[in-house]
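1. coordinates only, sequence not included:
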């Protein structure tokens, strides 16, 4: 399993934006990331300066969203949906996107569920509970 460092992730997103702006071809994973970068113009300044991106700290106290974490979650959810892992997440995503009228907003809702699953796993010391994550997304799609 590939486990990129924080700097690797930041370099990746900065590079995707640079390549987009320069009209350069993107490798497949960059092509998945590019539309999410487009959907978040509020992050373009953060992604435009690699050195500042590598040095930046995003703390709760600052009240700023970490653009690299946010975009990484979009990529993770896109991958989960594309391979239907956990099984059923593709359907749950489709239902949620239809309910909200927006695949982007559905992903933001799913980020909350994903974050809850990760928090519970860290707190309990147990592996992430994909079924709990799936049920959280389903509840949001059906309530």
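-> Now that the structure is in, tell me what you want to look at. If you're wondering where the values come from, they're calculated on a predicted model, not measured in any experiment.
2. going forward, measure contacts and count neighbours with C-alpha atoms only.
-> OK.
3. mind listing the helices for this structure?
-> Assigned by DSSP state H, the helices in the chain fall at 6-22, 28-39, 44-48, 50-55, 67-83, 89-100, 103-124, 130-142.
4. what's the closest of those helices to residue 61?
-> Minimum separation from residue 61 across the helices of the chain (C-alpha to C-alpha) falls at helix 67-83, 15.6 Å.
5. distance between the closest one and the chain's centre?
-> 3 Å (C-alpha atoms, centre = their mean, to the nearest Å).
6. repeat for stretch 109-117
-> Distance, centroid of stretch 109-117 to centroid of chain: 10 Å (C-alpha atoms, centre = their mean).
7. so for it, what gets flagged as buried?
-> With burial defined by 16 or more other C-alpha atoms under 10 Å, the residues of stretch 109-117 counted as buried are 109, 110, 111, 113, 114, 116, 117.
8. who touches stretch 42-50?
-> For stretch 42-50, the external contacting residues (C-alpha atoms under 8 Å, 6 or more residues apart in numbering) are 10, 11, 13, 14, 17, 18, 37, 52, 53, 67.
9. turn the residues you listed into TSV, including distance to residue 86 and neighbour count.
-> Shown next, in TSV, are the contacts of stretch 42-50 (distance: C-alpha to C-alpha, whole Å; neighbours: other C-alpha atoms under 10 Å):
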residue	distance to residue 86	neighbour count
10	27	22
11	29	18
13	26	25
14	29	24
17	30	19
18	33	17
37	25	21
52	36	12
53	32	19
67	25	20
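10. before we go on, here's another structure to hold up against the first:
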């Protein structure tokens, strides 16, 4: 299986370029369209993304109380992909259950919290991500 593993700079440039193309009404290709839609839902990131050179270099630290906007957008992008292909199996149904009481963006944020927690746990424990634990977290949240 071929995995795409972009560098930090590539990820940041991808989001900046997707936003630039969207603002200039250029044709968006592949994931750029999804990225531009996500960025549009996060106006707090617009100014940052409109200055790519600064965005690529900027550090975002939890100690500074800053959420990394590129991590946030990347998790949104991953979730959109997971829902579209229903991987892990059941994520699409759990998302639709969340959508019965939340709008699209709020539902994605609930899933994002579960994904972030699951990734953090796997990094802390030095193990692979537990897809079952992730899906169970989303299902619990959907049942609230």
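-> Yep, that arrived. Nothing here was measured: the structure is a model prediction, and the numbers come from that model.
11. how near is the corresponding residue of the first structure for residue 92 of the second structure to residue 143 of the first structure?
-> Residue 92 of the second structure maps onto residue 90 of the first structure when the alignment is built from TM-score structural alignment. Distance of residue 90 of the first structure to residue 143 of the first structure, computed by C-alpha to C-alpha, to the nearest Å: 18 Å.
12. who has more neighbours out of the two?
-> Each of residue 90 of the first structure and residue 143 has its neighbours counted (other C-alpha atoms under 10 Å); residue 90 has more, 20 against 7.
13. nearest residue to the more buried one in space, ignoring adjacent ones along the chain?
-> Distance criterion C-alpha to C-alpha, 6 or more residues apart in numbering; nearest residue to residue 90 of the first structure, sequence neighbours excluded, is residue 81 at 4.6 Å.
14. the one you found: how many residues sit nearby?
-> So residue 81 of the first structure, with other C-alpha under 10 Å, has 19 neighbours.
15. doesn't residue 93 make contact with it?
-> Yes - contact status for residue 81 of the first structure versus residue 93: in contact at 7.2 Å, counting by C-alpha atoms under 8 Å.
16. and for residue 86 of the second structure, the neighbour number?
-> Neighbours of residue 86 of the second structure using other C-alpha under 10 Å come to 16.
17. what does residue 65 of the second structure correspond to in the first structure?
-> Under TM-score structural alignment, residue 65 of the second structure pairs with residue 63 in the first structure.
18. how far away is that match from residue 106 of the first structure?
-> When residue 63 of the first structure is compared with residue 106 of the first structure (using C-alpha to C-alpha), they lie 23 Å apart.
19. looking at the two, which one has more neighbours?
-> Taking other C-alpha under 10 Å, residue 63 of the first structure and residue 106 do not tie; residue 106 has more neighbours (22 against 8).
20. residues touching the residue nearest the centre of the first structure, list them.
-> Residue closest to the average C-alpha location in the first structure (C-alpha atoms, centre = their mean): residue 73, at 1.7 Å. Applying C-alpha under 8 Å, 6+ apart to residue 73 of the first structure gives the contacts residue 111.
21. the second structure: which residue goes with that one?
-> Per TM-score structural alignment, residue 73 of the first structure is aligned with residue 75.
22. test my guess that residue 16 of the first structure contacts residue 36.
-> No - look at residue 16 of the first structure against residue 36 with C-alpha under 8 Å: they stay out of range, at 10.6 Å.
23. which one's more surrounded, those two?
-> Set residue 16 of the first structure next to residue 36 and count neighbours by other C-alpha under 10 Å: residue 16 wins out with 24 against 17.
24. the more buried one matches what in the second structure?
-> Looks like residue 16 of the first structure aligns to residue 18 there (TM-score structural alignment).
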